[in-house]
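J.: Please find the sequence and the predicted model below.
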Amino acid sequence: MNGYAIRAIYLFEMARTWRTLMQSIASPVLSTSLYFVVFGSAIGSRMAEIDGVSYGAFIVPGLVMLSILTESLSNASFGIYMPRFSGTIYEVLSAPVSAAEIVLGYVGAAATKSVILGAIILLTARLFVPYGIQHPGWMLAFLLLTSITFSLFGFIIGVWADSFEKLQVVPMMIITPLTFLGGSFYSIDMLPPFWRTLTLFNPVVYLVSGFRWSFFGVADVHVGVSLAMTLAFMAACLLVIWRVFATGYKLKN
């Protein structure tokens, strides 16, 4: 394992974050804070508790997950797309660096950014609503797994995209709607039976549910199912990335 190569790619990607703090950190935190003001304070104060949890606290895991999913995708996809766009990816591919080391560098940096952002949003939420974390170990595990999994997914999007417009298609047109419809702002038990069954086909439901369970001990689906679905999606992303490097899809040809 070439640790120097992984470290070089990782530090290069992290340096880009510190150069664009307003876009990478400040903007998502500000947007999430507005959600807390509108939904947590203004609307939440007029809503009943959900599963014994105040509405303002109930939406905290969903809002954190919303930010992590979108930022993991955008950071990882942009990180691999720009070298392809500028042509510098060929320098990386021609160097004595394996596919696993390339993925570790890019995905590791994107996941680190998402974890940092998630931690900042959790601290910011304290300014608006009180909440507790019943299972901090599981909370950290879901935070890491989700950041890594969607960074892998973002890496795939960055390889697939051949324009800046395509980089935004999946996050804006697919992931964000699925997150809003995945129980970020409500419990799917509040839905009629037909729509609740239909919602279970939304993979984001399992991510939000597992993450919320780590906070309050309540979940829409069993935490074991949430963990299994997350790991299955991670395995699928790893398989696709392996295939990308094995065939050279949009990297070597």
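T.: That came through, no problem.
J.: When you work out contacts or count neighbours from here on, use the C-alpha atoms and nothing else.
T.: OK.
J.: the helices in the stretch 51-200 of the chain, which residues?
T.: Here the stretch 51-200 of the chain has its helices, by DSSP state H, counting those that start in this stretch, at 55-58, 60-86, 89-94, 99-125, 136-160, 164-170, 176-180, 193-199.
J.: ok, and here's another one to check against it:
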Amino acid sequence: MNTHGVWAIYRFEMARALRTLWQSLVTPVITTSLYFVVFGGAIGSRMQEVGGVGYGSFIVPGLIMLSLLTQSIGNASIGIYFPKFTGTIFELLSAPVSAMEMVLGYVGAAATKSVVLGLIILATSALFVPLRIEHPLAMVAFLILTSVTFSLFGFIIGVWAKGFEQLNFVPALLVTPLTFLGGAFYSIDMLPQPWRTVSLFNPVVYLVSGFRWSFFGQGDVDVGYSLAFTAGFMALCLGVIAWIFRTGYRLKN
């Protein structure tokens, strides 16, 4: 493996995050704090507990997952889109770096930034509400697995996008609404039928539920289903990326 090539891509992407520190780190933390003020203060004063967990604490996994999904997709998509936009992608494709090594560099950097952001939001949450993490190793595993999986998804979006409008289309019009409707701020058990059954077709439900289980030992769906969905989606993304490099789809033309 060309470790120097992987490290060069990884270091460049991490340096770009430091140059845009306000957008990459400070803004999501401030936004999450506002969620606590609005949801925790307004709704939490009327709905004290959900499943025996204080409402303010209950929404922490959902808030972290919301930031994790959007940032993972955004970081990875913009990382591969800019070389396409500037034309330097051809230099990268002709360099002695394999497709796997290129993906490792871009996706590794995007996932690292997302995990760091998730941990910072977790620390920020502790300033607002009492937290307990019953399964810390599972929490870290879900954090890393989700970051890597959706960074791979973001890489695909960055290759597919022909402009900045398409680059923001999936996160803004698909991922964020699905997260809001995926139990980030409520338990789907609170929904009447048939809406509870309909919610089970929302893939984000499984991500939020599994992550919440690692905190409180309870979730809307079995944690095994959450792991199976995340692993399956990762395998699907890897298959799509392999096809992209095999065909040169929107990379070589």
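T.: Cool, the structure landed. What you see is a predicted model; the values in this text were computed from it and never measured.
J.: Fetch the TM-score of the aligned pair.
T.: Overlay of the two chains. TM-score (TM-score structural alignment, normalised by the length of the first structure): 0.99; 253 aligned residues with a CA RMSD of 0.6 Å.
J.: Provide the secondary structure category for R250 of the second structure.
T.: State at R250 of the second structure, reduced to three classes by DSSP: H, G, I helix; E, B strand; the rest coil: coil.
J.: and it, what pairs with it in the first structure?
T.: Aligning on TM-score structural alignment places R250 of the second structure opposite K250 in the first structure.
J.: Tally up the residues packed near that match, please.
T.: A total of 13 residues lie near K250 of the first structure under the criterion other CA atoms under 10 Å.
J.: Identify the residue spatially nearest to it, adjacent ones excluded.
T.: Once flanking residues are discounted, K250 of the first structure sits nearest to V159: 6.5 Å by CA to CA, 6 or more residues apart in numbering.
J.: Please apply the same query to Q71 of the second structure.
T.: Here the residue nearest Q71 of the second structure, using CA to CA, 6+ apart, is S114, at 6.0 Å.
J.: Pick out the residue closest to the middle of the second structure.
T.: L69 (2.2 Å; CA atoms, centre = their mean).
J.: Now which residue in the first structure aligns to that residue?
T.: Match for L69 of the second structure (TM-score structural alignment): L69.
J.: My guess is that match contacts L144. True?
T.: No. Using CA atoms under 8 Å, L69 of the first structure makes no contact with L144, being 11.5 Å away.
J.: Quick check: F90 of the second structure touching K252?
T.: Yes. The criterion here is CA under 8 Å, and F90 of the second structure meets it with K252 at 7.4 Å.
J.: So for those two, which sits in the more crowded spot?
T.: In this view F90 of the second structure and K252 are compared by other CA under 10 Å, and F90 has more residues nearby, 14 against 11.
J.: The counterpart of G56 of the first structure in the second structure: neighbour count?
T.: In the second structure, the residue matched to G56 of the first structure (TM-score structural alignment) is G56. For G56 of the second structure, the count of nearby residues is 26 (other CA under 10 Å).
J.: Setting aside sequence neighbours, what's the nearest residue to G56 of the second structure?
T.: Leaving aside its chain neighbours, G56 of the second structure sits nearest to G40 (5.0 Å; criterion: CA to CA, 6+ apart).
J.: And that neighbour, what's its match in the first structure?
T.: For G40 of the second structure, the aligned position in the first structure is occupied by G40, per TM-score structural alignment.
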